[in-house]
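1. Fold the stuff below for me.
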Amino acid sequence: MPTIFSTHPLHPRATEMLASAGELVVASALDADTLVRQAAGADIVIVRAPLPPALFGSAPRLRAAIRHGAGLDMIPMEAATQAGVLVGNVPAVNARSVAEHALMVSLILLRRFRAMDGALRHDGWAAGRAYADGNHELAGKTIGIVGFGAVGQAVAQIAHHGFGANVLATTRSARETTETMRFVAIDDLVAAADIVVLCCPLTPETRGLIDARRIAHMKPNALLVNVARGPVIDDAALVTALRENRIGGAALDVFATQPPPPDHPYFSFDNVIVTPHMAGITEESMMRMGTGAAAEALRVLANELPLNLRNPEVVESYRKRFPAA
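-> Below is the predicted model of the structure:
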């Protein structure tokens, strides 16, 4: 039977879908040596952790690497393509989960929840209530969305229709301004927004996109929310701005190094919310991502191409490896 290797356990519905198609093997650890060794006999790899490029040269039966989600930065695309391996993903299925998270942490920062909760628990009722005077509503705020894919669109929809926020967005592809939102250049967006939400993919163009210059142009009480990838932000620049009180706060779900070291400066700020790369993880989204990845794996095992094939240039070499496909 085919071997389906997954870096992590899958949702029970996904496991059930794959039960009759092959043997599902889950990695015992996520270090490069373990992944290369345990994936050596795999026909399919389902990806929720970064894959080492060497894996693709050490798995002669490997047909496809299927991303459990949308972002492809965990898959070394060049190595996969050179090895004649298909790459697929499951786009958009966790967009609502990520968008809800982005707005949740925005509200937590606007309402100064962390400081209020701590004061209430340690210093009493009156100390907690004292924070109410400096709280703010989300209604009427301007939210600037960097990247207008599925997540950015979900943030815009909830922010405007759910909270009455004004929406600005910037994206690589030209878009026309609508009645509910305006598309502007990135520098105009960071200067005008009360909350900047990063939803863009990590590319050479977006690495370090939010640097010292752009942070300096943000409003002094503006919030920065990152549900994209850690390296989109220049960490040193953001830490400096936080120390100098030149920014209202930040909510970070992703980091340049994951997990961040325990002594990272981000952990020292009361106006910074840190979460362990879980904005897109809910029971509902895990089911959608898992069953979506399983469906793509089943397509490949049935000698079909993935519905969401991300390296179409590989098809010719792939079919030379697997003539029946």
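
2. only C-alpha atoms for contact and neighbour calcs from this point on.
-> Fine.

3. Which parts of this protein are strands?
-> 3-6, 23-26, 44-47, 64-67, 86-88, 142-146, 166-170, 181-183, 195-198, 223-226, 249-252, 272-274 (DSSP state E).

4. okay if I get those strands as JSON lines plus distance to residue 305?
-> Converted to JSON lines, these look like this (distance: least, CA to CA, whole Å):
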{"stretch": "strand 3-6", "distance to residue 305": "16"}
{"stretch": "strand 23-26", "distance to residue 305": "20"}
{"stretch": "strand 44-47", "distance to residue 305": "13"}
{"stretch": "strand 64-67", "distance to residue 305": "9"}
{"stretch": "strand 86-88", "distance to residue 305": "8"}
{"stretch": "strand 142-146", "distance to residue 305": "32"}
{"stretch": "strand 166-170", "distance to residue 305": "33"}
{"stretch": "strand 181-183", "distance to residue 305": "36"}
{"stretch": "strand 195-198", "distance to residue 305": "32"}
{"stretch": "strand 223-226", "distance to residue 305": "33"}
{"stretch": "strand 249-252", "distance to residue 305": "36"}
{"stretch": "strand 272-274", "distance to residue 305": "39"}
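
5. Alongside the first, I'd like the structure of this one:
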Amino acid sequence: MQRVNVLSIQRISAEDRAKIEAVDPAIALTDAGGWYDGEIRETWPAFTTARYLSPGATGSGTREERDRLLAEAEVILGGWPFPLDLRARASRLKWFHQRPAGASNLLLGDLWGSRVVVTTSRGSGNTLAMAEYAMAGILHFAKGLHRAAVDRDAGVFDHRTYRPLLLEGKTACVVGAGGIGLDVGRLCAALGMRVVGTRRHPHPDQPLPPGFSELGGAGDLDRFLPESDFVVICCQWTPETTRLFDKDRFAAMKAGSVLINVARGEIVDEEALADALQRDHLRGAALDVYVGEFEHTPRSRLWSDPRVLITPHISSVSDQDRHGAINLFCDNLRAYLEGAPLRNVIDWERGY
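-> Model prediction:
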């Protein structure tokens, strides 16, 4: 078989390298993880590079050497952030796989909308860790724990403001019952909650996923919101889901309900969320993501509200790395060599 040049522009472990090389002798793998850090630092917002690049990282090799690696690559394994002009410099590129699950990560670069086949690690990330984060957000507000910091700052307890809820029998709505959402539903059900959910293409002829009592399409969201005590956003960010939660959706949500977002900030109209909190329509919101999270800190109207818990996109992080991106990449690499269809190919019109 003809040699296949595979370039990794994200750091990989020796174990991952061995997995990739073991797929087929035809694979010629080049590990250039960190080589492009200097370019990324010059072209991405400082807020992003401070978060995702090692301090002082300036990359490796000359510009000519980095260009040559891209120009020779037939397959590229990448992460986030990445060189924004990658497609223009990789003339032989046929397939790009990104380790993160979200297709929207690629919106800023020149790969988006190109003829290059692009796949993601959708469904193979640390989904259980993210589901546990969602449960933590649910419990945080269900038990009134957000009031503890308020009372500490005031130096006095206001017992009546806690208003703890019993989760058993409450309804959780999972928006986007994919890899993350399925784990969220399973954990909610384990606590005795009724679980409903939506996904873009439900299969009514198939059994319901574990823990779910009902699974509908996108059009069922408005039917579920008025009866849901907790709403957990797990869906992909696409043109269709941009500001999916606007003032009308917040008005439709059950009074005293809680919003959890572990997907992307752009799915929520943050002004509408702040307004819903201001009029006490919602009990609280736990946000692991927010609009512009890779460029600046959260808007003060939300960050200063004790009913809003905001974290810096850490829901997928844990002491155990169960990310399956490399295994998925290796499965797809075998399929690529055999001329078979790849999993998780981005549909540019659909947005994921």
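
6. Turn the strands of structure 1 into a markdown table, including mean neighbour count and distance to residue 238 of structure 1.
-> Converted to a markdown table, the strands of structure 1 look like this (neighbours: other CA atoms under 10 Å; distance: least, CA to CA, whole Å):
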| stretch | mean neighbour count | distance to residue 238 of structure 1 |
| --- | --- | --- |
| strand 3-6 | 24 | 35 |
| strand 23-26 | 18 | 37 |
| strand 44-47 | 26 | 31 |
| strand 64-67 | 28 | 30 |
| strand 86-88 | 27 | 34 |
| strand 142-146 | 27 | 17 |
| strand 166-170 | 24 | 21 |
| strand 181-183 | 18 | 25 |
| strand 195-198 | 27 | 13 |
| strand 223-226 | 24 | 9 |
| strand 249-252 | 25 | 9 |
| strand 272-274 | 19 | 11 |
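
7. what residue of structure 1 matches up with residue 282 of structure 2?
-> Taking TM-score structural alignment, the alignment pairs residue 282 of structure 2 with residue 247 from structure 1.

8. Who are the contact partners of its match?
-> 215, 218, 219, 220, 221, 222, 223, 241 (CA atoms under 8 Å, 6 or more residues apart in numbering).

9. Equivalent analysis for residue 150 of structure 1, please.
-> Taking CA under 8 Å, 6+ apart, one finds 92, 95 in contact with residue 150 of structure 1.

10. Over in structure 2, tell me which residue corresponds to it.
-> Using TM-score structural alignment, residue 150 of structure 1 sits opposite residue 179 in structure 2.

11. Pull the number of nearby residues for whatever residue of structure 2 lines up with residue 90 of structure 1.
-> When structure 2 is aligned by TM-score structural alignment, residue 90 of structure 1 is paired with residue 121. By the criterion of other CA atoms under 10 Å, residue 121 of structure 2 has 23 neighbours.

12. show me the contacts for residue 121 of structure 2.
-> 97, 98, 99, 100, 101, 102, 324, 325, 328, 329, 344.

13. mind redoing it with 7 Å?
-> Residues in contact with residue 121 of structure 2 (CA atoms under 7 Å, 6 or more residues apart in numbering) are 98, 99, 100, 101, 325, 328.

14. Including distance to residue 301 of structure 2, could those go into CSV?
-> Shown next, in CSV, are these (distance: CA to CA, whole Å):
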residue, distance to residue 301 of structure 2
98, 34
99, 33
100, 30
101, 29
325, 36
328, 40
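
15. any idea which of those has the most stuff around it?
-> Within the contacts of residue 121 of structure 2, residue 98 tops the neighbour count with 25 neighbours, counted by other CA under 10 Å.

16. what residues are up against it?
-> Contacts of residue 98 of structure 2 (CA under 7 Å, 6+ apart): 77, 78, 79, 119, 120, 121.

17. Go through those residues and name the one nearest residue 154 of structure 2.
-> Closest approach between the contacts of residue 98 of structure 2 and residue 154 of structure 2, by CA to CA: residue 79, at 44.3 Å.

18. Aligned counterpart of the closest one in structure 1, please.
-> Counting by TM-score structural alignment, the partner of residue 79 of structure 2 is residue 48.

19. now do residue 245 of structure 2
-> By TM-score structural alignment, residue 245 of structure 2 lines up with residue 210.

20. do residue 193 of structure 2 as well
-> Applying TM-score structural alignment, one finds that residue 193 of structure 2 aligns to residue 165 in structure 1.

21. now residue 16 of structure 2
-> Per TM-score structural alignment, residue 16 of structure 2 is aligned with residue 14.

22. hang on, that match packs against residue 297?
-> No: between residue 14 of structure 1 and residue 297 there is no contact under CA atoms under 7 Å: 10.4 Å.

23. Looking at those two, which is more packed in?
-> residue 297 (27 against 20).

24. What separation do you get for that one and residue 274 of structure 1?
-> 34 Å (CA to CA, to the nearest Å).

25. and if you look at residue 156 of structure 1?
-> From residue 156 of structure 1 to residue 274 of structure 1 the distance is 22 Å (CA to CA).

26. try residue 55 of structure 1
-> 32 Å.

27. likewise residue 221 of structure 1?
-> 19 Å.

28. With residue 109 of structure 1 instead?
-> In terms of CA to CA, residue 109 of structure 1 sits 12 Å off from residue 274 of structure 1.

29. Residue 184 of structure 1 against residue 169, yeah?
-> Yes: look at residue 184 of structure 1 against residue 169 with CA under 7 Å: they come within range, at 6.2 Å.

30. what does residue 227 of structure 2 align to in structure 1?
-> Per TM-score structural alignment, residue 227 of structure 2 is aligned with residue 192.

31. residues contacting that match?
-> Applying CA under 7 Å, 6+ apart to residue 192 of structure 1 gives no contacts.

32. same thing with the one 5 residues further on?
-> For residue 197 of structure 1, the contacting residues are 144, 145, 146, 224, 225, 226, taking CA under 7 Å, 6+ apart as the criterion.

33. What of residue 285 of structure 2?
-> Shown in contact with residue 285 of structure 2 (CA under 7 Å, 6+ apart): 258, 259, 260, 307, 308, 309.
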